[in-house]
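**Q** Need the 3D shape of this:
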Amino acid sequence: MISVPDRTPLAKIPLNRLAIIALIIGIGTGLFVAALKLSTIWVERVVYGADHLHNQNQIAQTSPLRLAITLVILGFVSSWAWFFVHRPSRRSSHGPASKAENGDQNGDQASPTEVSVVGAMRGEKMPFYRTVVSAFLQSITVAAGAPVGAENAPRIAGSWVAEKFSSSLQLDLEAKRILVAAAAGAGLGASFHLPLAGVLFTLEVLLAEATTRAVVISIITTAAAVATTGYFVDTPDVYNAVSLTESPGIMLAAPIVGAIAGLGGHWFSRAANKAAAAAPKGSKILWQMPLGFAGIAAVAYLYPTSVANPRWVADTMLSGGLVFSVIILLLVLRTVLFLVAFRVGMVGGNLIPAFALGALVGGGVGKLLEPLTGVPVAAFALLGAAAFLAATMAAPLFGLIAAVEFTDMEPQGYLSIFVAVAAAIIVVRLWLVITQGKQAIPVTYASWTGELK
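**A** The predicted structure is shown next:
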């Protein structure tokens, strides 16, 4: 823990002053996220001639050959970009510095720890170059076709704004911890226009507390960030609305698909954790990432839908639009490509990919059980998406609220979503008790983004 002398303790800072600080940080976060989103849109238009605001599957008009060549080039260019971002800082020879600043002193890849959200919450300084370049690099690579999620970039963007601003005001470590966490959640909320989910991400995942100060600061920061980003960048359409009710069929389907998707999400998170842990160190990334993306390109050439925007995949499942064989093929291919990308050193998130995989799992279960339950496949897909996401991120409240906000769900559908997510978490807990003797579900969402270092 870093000692910070002569700074005002959080308990002595008036809540109204903290609210003003949170508002300023939220606006700064919103501006940073807007810049990230605009860069994403620009890259999508340059590379594919379409962007996700107007076409959920922006690669639809791209030939398989061009798509494959694009991914090969992306792997080569990204390998050099991440190599330079992860290089140990030369400033380490001039005095002590945190590991987050300098990286591994043995020359190993620093991974994303140099821009860690949790590291900033602990008082570590987030370097300007590494943080800004990493955030934009993540957004650009995902826009160009990397099969990973883009939500890690806005999280570190928000945490960087909060860390710098709170340090300039010489706030104590506890105040900085809450402000950094609130800004990280605000960045996520602003990126996807999920204000409530952004607040819950802060409280449930990062802070694991719900004090009055934490709640107020999180709400103000997220509201300011979402509003600011929305002013500069159009909000993409939400997913297809799915009609959920409290009918016996849906209430029976909810725990079944929740349990299956929950286990799937847990196993997916463990596999992603292992893939990231085995990511190349140092100069190894210069050949492993191009090689891995050559493999991704080969799969994309043969089956372009395997690298289609996960928003399109989820939205298609929420309209029940895929046959069972295609669901299984997409589920396998997209999971493998996601893991390969992390294994070869790509940095990103998992929110939208996990939501899409959960929709595929739920839709697959629905194809089998629809004749017995009378519940539409789209309902199974939504229940599966919420349960899978909640288990993947070990955040049940965040998972279910994200599903609600993504689809503009009507209140009569809340209960079935609650049941599905509860079933997912309970089954995962039982699985861990049986197989490992563990009583608690580990927070795994950040294991492969470097936020638990």
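**Q** rest of the way, CA atoms for contacts and neighbours
**A** OK.
**Q** helices or strands up against the helix or strand where residue 386 lies?
**A** Using DSSP states H and E, residue 386 falls within helix 377-392. Applying 3 or more CA pairs under 8 Å, 6 or more residues apart in numbering; DSSP states H and E, we find helix 377-392 packed against helix 248-277, helix 310-317, helix 351-373, helix 396-407, helix 414-436.
**Q** between these, which gets nearest to residue 183?
**A** Residue 183 lies closest to helix 396-407 among the helices and strands packed on helix 377-392, at 16.0 Å (CA to CA).
**Q** Also this sequence, please, to line up against the first:
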Amino acid sequence: MKTKRKFMQPSADFRLFLAVLCVGFAAGAGAAALTEVIHFAEFLAFGRAKSDFGVTPDQVSAFRRFAAVLACGAIASVGWYFLHKFKPFLSAGEIIEGKNPSFASNLAHAFLQVFTVGLGAPIGKEVAPRELGALFASKICAFFALDAAWCRTLAACGAAAGLGAVYNVPFAGAIFALEILLKSFDKRAALAAFGVCAVADFTANFSVPREALYVVSDFKSTPANLALAAFVGVIVGMTAKFYQAGVARAEANRIKDGKILIFLPLAFAVTALAGAFLPEILGNGQAAAQTAFNEQISALYALGLLAVKGVCVLALLKCGAYGGTLTPSFSLGALLGLCLGLTAANFAQVNLSAAALCGAAAFLAINLDAPFTAFALAAGFCDINLSAATAVMLSIACAMGARNLLSK
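**A** Now for the predicted structure:
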């Protein structure tokens, strides 16, 4: 007598296999397309060819930076006003939970997000590829007639694969799917997450840069650096808790009606003025974080960047803009870590790269409420060595512990 397959019939297995490949390909292609849109927007705003992209817009005049962000405000406010009025879009979380998205509206929403980032908006670009990955996955799962459980799993994997592909961090993308979106490390979910993220990353190869996102000086987890990591983790953990609450409040009370045509351009005008004097605050956070990792600014300047970028992100989210807080929070943590490192340097010999990286990873862990994902992202963003990993892990642990104690 033939034994039954434990989980699914062969036809269902084969459909699932094809769906994993298709979701990975679609998420990677979406991430690549969004990257090209950012390149085009940056060319319009700052006049740089794709091969010349750096991480700061300070090579252009203050007036051009101001004008680019001002124009960004006009485009963003009109774009999101009409999207809200005529065809509401869904978040990646809503798609994962089974809601049926409008393909055209969500596509326009994703491209509008990254276009504004390319023009200088100081918010993250990672939400757009997540939403696009989830959107494609929902349509692909419907085509292959997968059950509701697998539709949810592959939508989460598609969202995470978009994130992983746009930053060239496929492992972090898979952990993001399991720890944050699915909240499960089930073996079958893990297999799907790794498969989808790997295919997406390979697909995005032709557009997304292959080098590490940030250049960070190597350091070892010496006793001094471990003590510094713990100190930075505690302070960053308590600070990031309040910023996380601010982000949640801004997003919960985001302006979506006609007032967006008034308040969002005003928020962008303030950001444009700030960006004219502090170019590092513009963009998704890469400029600010790399500035911190370069270790060539004073504590006062780092504190100024931290305050201004943090306020601008909150203001834009509250006034109607959409985008991520992942890379902005990473940059805020790097700046705060550098400030703490420079302060500690008055009393002991410390490694400023260690302080900035530990601060970035710790801030990200609190913002995401996900220590495994934060470590994987920090490692992928900065291509850290094994010796540095211990200090980063300790900083994340201390940050989570400090946040939990503060919450009691």
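**Q** Give me the TM-score for these two chains.
**A** Here the TM-score for the pair of chains, by TM-score structural alignment, normalised by the length of structure 2, is 0.94; 401 aligned residues with a CA RMSD of 1.8 Å.
**Q** one step back: in structure 2, point out the residues matching the helix holding residue 386 of structure 1.
**A** Aligned by TM-score structural alignment, helix 377-392 of structure 1 falls on residues 352-367 of structure 2.
**Q** mean per-residue distance, that stretch to structure 1?
**A** Its matched residues in structure 1 lie on average 0.6 Å from stretch 352-367 of structure 2 after superposition (mean CA distance after the TM-score superposition for structure 1).
**Q** which of the residues in that stretch are buried?
**A** Using 16 or more other CA atoms under 10 Å as the test for burial, stretch 352-367 of structure 2 gives 352-367.
**Q** so how far is stretch 15-24 of structure 2 off the chain centroid?
**A** Averaging C-alpha positions (CA atoms, centre = their mean, to the nearest Å) puts stretch 15-24 of structure 2 25 Å from its chain's average.
**Q** Kindly apply the preceding question to stretch 188-203 of structure 1 instead.
**A** 11 Å.
**Q** picking that back up, tell me which of the helices and strands packed on helix 377-392 of structure 1 lies nearest to residue 333 of structure 1.
**A** helix 351-373 (10.4 Å).
**Q** how big's the offset between the closest one and structure 2?
**A** Averaged out, helix 351-373 of structure 1 is 1.1 Å away (mean CA distance after the TM-score superposition for structure 1).
**Q** list the buried ones in that helix?
**A** Result for helix 351-373 of structure 1 [16+ other CA under 10 Å]: buried residues 351-367, 369-370.
**Q** ok, now which ones touch the counterpart of residue 253 of structure 2 in structure 1?
**A** The alignment partner of residue 253 of structure 2 in structure 1, by TM-score structural alignment, is residue 278. Counting by CA atoms under 8 Å, 6 or more residues apart in numbering, residue 278 of structure 1 makes contact with residue 343.
**Q** and the gap between residue 278 of structure 1 and residue 22 of structure 1?
**A** Spatial separation of residue 278 of structure 1 from residue 22 of structure 1 under the definition CA to CA, to the nearest Å is 38 Å.
**Q** Give the next helix or strand downstream of the lengthiest helix in structure 1.
**A** Counting by DSSP state H, the longest helix found in structure 1 is helix 15-48. Sequence order places helix 64-86 as the next helix or strand after helix 15-48 of structure 1, per DSSP H and E.
**Q** matching residues in structure 2 for that next one?
**A** Taking TM-score structural alignment, helix 64-86 of structure 1 hits residues 62-84 over in structure 2.
**Q** how big's the offset between the matching stretch and structure 1?
**A** Mean deviation for stretch 62-84 of structure 2: 1.4 Å (mean CA distance after the TM-score superposition for structure 1).
**Q** contacting residues for the aligned partner of residue 139 of structure 1 in structure 2?
**A** Following TM-score structural alignment, the counterpart assigned to residue 139 of structure 1 within structure 2 is residue 114. By CA under 8 Å, 6+ apart, residue 114 of structure 2 lies in contact with 34-35, 37-38, 125, 128, 323.
**Q** Next: residue 130 of structure 1.
**A** Neighbours of residue 130 of structure 1 in contact, by CA under 8 Å, 6+ apart: 85, 114-115.
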